[in-house]
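Colleague: Need the 3D shape of this:
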Amino acid sequence: MEAANKLVRNLMTLAALVAVSACTSPHYLVKTPSIYSERETGYETSDIAEADKTATPAIYFFTDRSRNQTEKPEKTFGPKRSNVMVFGKAETVFDRLKGWPHLVSISSSARRPNKVPLRITSVGIEAEFPPTPFGLARINGATVVDPKVLVQFEESASATQSIFRQELFSKKTDEVLLYVHGYNTNFRDSILNLLDIWHFAGRRGLPISYTWPAAHGGLTGYFADSESGEFSIFHLKQALRLLMGMPELKRINIIAHSRGTVLISTAIRELVIEARAAGKDLKSALKIHNLILAAPDMDYGVVQQRLVAEQLEEAHHQITVYTNEDDVALSLSSFLASAQRFGKLRAEDVSEKEQQMLALVEGVAFVRVADLSSFIGHSYYRKNPRALSDIAALIRYEAPAGSPLRPLESAGPSFWVLPKEYYPEPK
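Modeller: Reported below is the predicted structural model:
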């Protein structure tokens, strides 16, 4: 009875949070991760490229959202689907600050005199890809993709890769940070969520958001968002192939949240099948260094059969899964699907046989984030200073779990707990 009452309370809380999120409230810079606020070094800048030392950075994006007729840049794209994938750039600003030094200062402190709004100031379309499915033509008795469509695709791909080359060169990096958002996330927040993460991950790599058609609104919008995620997988694979096909790009770090974890894991699975069929080395072909799955809204049984059984870990240097058994949104998802969600997994949920298997697999870690406020909920990976600190240490410093910069508590083979007393290096 108590469990049922708790579920009802959780559903009511989630309904209220969804209603609030539908409002156009300002997007404020998240709290400073403890890795900066609790260390003498603060927010370090020596490893940040000069071109990135700015309070007005650009975030690149791929999207297959429908385009709106509006003068408001944050509403350039809506929740509806488009058969056309576009590549673009969003100019952003850390508002109400006195430039880069001021931003560095507040990024080193747990306390700020004022909130810092993040805004999109302009959005530009750099390339537009031909609609999918591609048009067909009959040539020499065979049905093939229309050569004109292929030319258009190659022109758009070349333009996109040219921009990436210029940016990688100017920032003296060979990495990108790709973000795939989750359920009920609009275009604005798909850009600004990444801005939060990229900034506190030391601005490592070129930031790219893959923003798919989400934020249909309301509880029933969950189903619309989920179907739109399935719709978007082909375009996500196109974007990944563009990145993986660049010799100048050596490393792709990926952060996916909520339903976005379904998109990225499905896309990667299909690319792995292609690479294996072609006899390629998976790590060098896909270039994925870190794959971070935050609060994954995935059926755990499906994960076992489609990802674990097919040994997708062979395609990554490191896979890190952040979980929280009290995640209200995932409680609803579990209820609707009648299946355990991957993002609520605990060490005790894994059988002894599965734990023995995990002990043999390198580069996989499950991090349970303990003692979270219900108001942070499903976005804890970004809004909780401890969780974001762990992600920052993983991406920026490549710190392994259990190291001084990531003092996680071991909970068994491949399982860790991020405790309430998590501080990387006390002053």
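Colleague: from here on, contacts and neighbour counts on C-alpha atoms
Modeller: Noted.
Colleague: for the helix or strand hosting residue 270, packing partners?
Modeller: Per DSSP states H and E, residue 270 falls inside helix 260-277. With contacts taken as 3 or more Cα pairs under 8 Å, 6 or more residues apart in numbering; DSSP states H and E, helix 260-277 sits against strand 175-180, helix 221-244, helix 282-286.
Colleague: starting at the chain centroid, how far to it?
Modeller: 15 Å (Cα atoms, centre = their mean, to the nearest Å).
Colleague: got the angle for that helix vs helix 221-244?
Modeller: Computed by axes from the mean of the first three to the mean of the last three Cα atoms, to 10 degrees, the angle separating helix 260-277 from helix 221-244 equals 40 degrees.
Colleague: Contacts for helix 260-277 next, please.
Modeller: Residues from elsewhere that reach helix 260-277, judged by Cα atoms under 8 Å, 6 or more residues apart in numbering: 180-183, 229-230, 232-234, 236-237, 256, 281-282, 285-286, 293-294, 296-298, 307, 312, 315.
Colleague: List buried residues within those residues.
Modeller: Neighbour-count burial (16 or more other Cα atoms under 10 Å) applied to the contacts of helix 260-277 gives 180-183, 229, 232-234, 236-237, 256, 282, 285-286, 293-294, 296-298, 307, 312, 315.
Colleague: Adding distance to residue 320, write the helices and strands packed on helix 260-277 out as a markdown table.
Modeller: Listed next are the helices and strands packed on helix 260-277 as a markdown table, based on distance: least, Cα to Cα, whole Å:
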| stretch | distance to residue 320 |
| --- | --- |
| strand 175-180 | 14 |
| helix 221-244 | 20 |
| helix 282-286 | 16 |
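Colleague: Of all these, which one is nearest residue 11?
Modeller: helix 221-244 (13.2 Å; Cα to Cα).
Colleague: Second input sequence below; structure requested for side-by-side comparison:
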Amino acid sequence: MLAVLSGCGGRAVTGLQAGVSGEKSAAVVPIFLATNRARSDNPALPYSAERSQMLNFAEFDIGIPGNHMPGRVETSSRVPDPARQFAALDYRPIEDRKRFVAALNAALAKRAPADREIFIFVHGYNNNVAESLFRNAQITHDYGINSVSLHYAWPSGGAIPLYVFDRDSVIVGRRGLAETIEIAAQTNATNVVLVGHSMGAYVVMEALRDLALSGRQRYLQRFGGVVLAAPDIDIDAFQSQADDIGKLPQPFTIIVSRRDRALGFSRRIAGGHPRVGSGADIALLQSRGITVLDVSELEGGTHSVFASSKTLMKLVDNSRLMRATLDDEKASTEPSALAASAAAVEGATSLTLFLPARLIGRIATTTPSQ
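Modeller: This is a model prediction of the structure:
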């Protein structure tokens, strides 16, 4: 059972060991890191599973191998070959928050005005720091994200039997993510996009709750979008979190799958309580102003389909569809635009879009495969 829950990767190492050269990498993706993992003297994993009471900051250059297949993260448990595996080619610790903000601003200034956005990714259960960094780089590369990528690594134990340890680490990690969001909001970014996967979605909701309850709601207004992919959150706990947050950042999107085996086992561990990511109560999510994307029939509807689906990658390339799906306040969004955009992408008929209840009547939500 736990083996299925471990669908977030194997035991990769960074490749920071001596002898690794980036000359064989086909592409290099810069990833900024904020983490409340403790620093380690081990270059293979420079941040451990130990919990830190303060944030650590760094910037990594992640090499994408020439044989990379979109949606996959090719890794090695030994010193990686950059021609065949993901590898960290450079690692620059950043001393403090002030210098971290300056580094983010410098990266933003190098981008075109339309791309001066910060993309924050929060990993799921059973990840060490190498695996989570590589997943962030894979998403950034495969989806063609031109934003500044900022990875938040909470202290997952990175081991299959440590599910309960990871659930406890969510609580430890929430303030660190709240601070990371605050930092991103204080930069020169035009907006911030936040994506949490699996148990990382729990960290996201707890961080948003922390910001709201501590009087820092203004930072929630800096979001250009929040996405929870396969959230491993009890539906009742989610309602409580949403109540505490109040008005959720908009647009707010949740990706669900009724065929997600990992969340099925998580539900069993939790005594049968349904998980948000299983699509247990879509109507409830719609009533809270949330857009729901059902990927149950998309490429197996697996736990990590959000990161590996070629169909979703093509949809992201289709700006008309993404505007219609995520920017749901635009009056120009029409059912015809959704249908025409989706029809242009092979595999889009496997998707079902449920728009927020407030839009029902203004935008059709009954058209299959929107």
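Colleague: Overlay the chains and give the TM-score.
Modeller: Here the TM-score for the pair of chains, by TM-score structural alignment, normalised by the length of structure 2, is 0.75; 321 aligned residues with a Cα RMSD of 3.5 Å.
Colleague: If we go by neighbour counts, what in stretch 366-377 of structure 1 is buried?
Modeller: 366-370, 372, 377.
Colleague: do the same with stretch 184-191 of structure 2
Modeller: 184-185, 187-191.
Colleague: Longest strand in structure 1, by number of residues?
Modeller: strand 77-94 (DSSP state E).
Colleague: Next, the angle helix 221-244 makes with it.
Modeller: 60 degrees.
Colleague: one step back: closest one to residue 118 of structure 1 among the helices and strands packed on helix 260-277 of structure 1?
Modeller: Among these, strand 175-180 sits nearest to residue 118 of structure 1 (Cα to Cα), with 17.2 Å.
Colleague: who's in contact with the following helix or strand past the closest one?
Modeller: Per DSSP H and E, the first helix or strand lying C-terminal to strand 175-180 of structure 1 is helix 187-200. Applying Cα under 8 Å, 6+ apart, the external contacts of helix 187-200 of structure 1 come out as 27, 29-30, 32-33, 59, 61, 74-79, 90, 107, 118-120, 177, 179-181, 204, 207-211, 382, 388, 392.
Colleague: again, only using 7 Å
Modeller: 29-30, 59, 74-75, 77-78, 118, 179, 181, 204, 207, 209, 211, 382, 392 (Cα atoms under 7 Å, 6 or more residues apart in numbering).
Colleague: against structure 2, where does it fall?
Modeller: Aligning helix 187-200 of structure 1 against structure 2 (TM-score structural alignment) gives residues 129-142.
Colleague: now do stretch 227-239 of structure 1
Modeller: If you align by TM-score structural alignment, stretch 227-239 of structure 1 falls on residues 168-180 of structure 2.
Colleague: And stretch 60-67 of structure 1, by the same measure?
Modeller: Going by TM-score structural alignment, stretch 60-67 of structure 1 sits over residues 32-39 in structure 2.
Colleague: Tell me which residue of structure 2 matches up with residue 294 of structure 1.
Modeller: Checking TM-score structural alignment: residue 294 of structure 1 goes with residue 229.
Colleague: which residues touch its match?
Modeller: Applying Cα under 7 Å, 6+ apart, the residues near residue 229 of structure 2 are 196-198, 254-256, 306.
Colleague: start to end distance for stretch 180-200 of structure 2?
Modeller: 14 Å (Cα to Cα, to the nearest Å).
Colleague: go on, stretch 351-370 of structure 2?
Modeller: First-to-last residue span, stretch 351-370 of structure 2, Cα to Cα: 6 Å.
Colleague: Show me how far it is from its chain's centre.
Modeller: 24 Å.
Colleague: just to revisit the earlier point, mark which of the buried residues of stretch 366-377 of structure 1 are part of strands, please.
Modeller: 366-369.
Colleague: can you redo the residues you listed as TSV with distance to residue 8 of structure 1?
Modeller: Formatted as TSV, these follow (distance: Cα to Cα, whole Å):
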residue	distance to residue 8 of structure 1
366	28
367	27
368	24
369	23
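Colleague: Would you check which pair of those residues lies furthest apart?
Modeller: 366 and 369 (9.7 Å).
Colleague: can you list residues touching both of these two?
Modeller: residue 322.
Colleague: Could you work out the most separated pair of the contacts of residue 229 of structure 2?
Modeller: Most distant of the contacts of residue 229 of structure 2, by Cα to Cα, are 196 and 256, 12.8 Å apart.
Colleague: At which residues are the strands of the stretch 201-350 of structure 2 located?
Modeller: 223-229, 252-256, 291-294 (DSSP state E, counting those that start in this stretch).
Colleague: possible to save these as a markdown table with distance to residue 280 of structure 2?
Modeller: Below are those laid out as a markdown table (distance: least, Cα to Cα, whole Å):
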| stretch | distance to residue 280 of structure 2 |
| --- | --- |
| strand 223-229 | 14 |
| strand 252-256 | 9 |
| strand 291-294 | 11 |
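Colleague: who wins for proximity to residue 343 of structure 2 among these?
Modeller: strand 291-294 (16.3 Å).
Colleague: how much does that closest one stray from structure 1?
Modeller: Following superposition, strand 291-294 of structure 2 is found to deviate from structure 1 by 0.9 Å on average (mean Cα distance after the TM-score superposition for structure 1).
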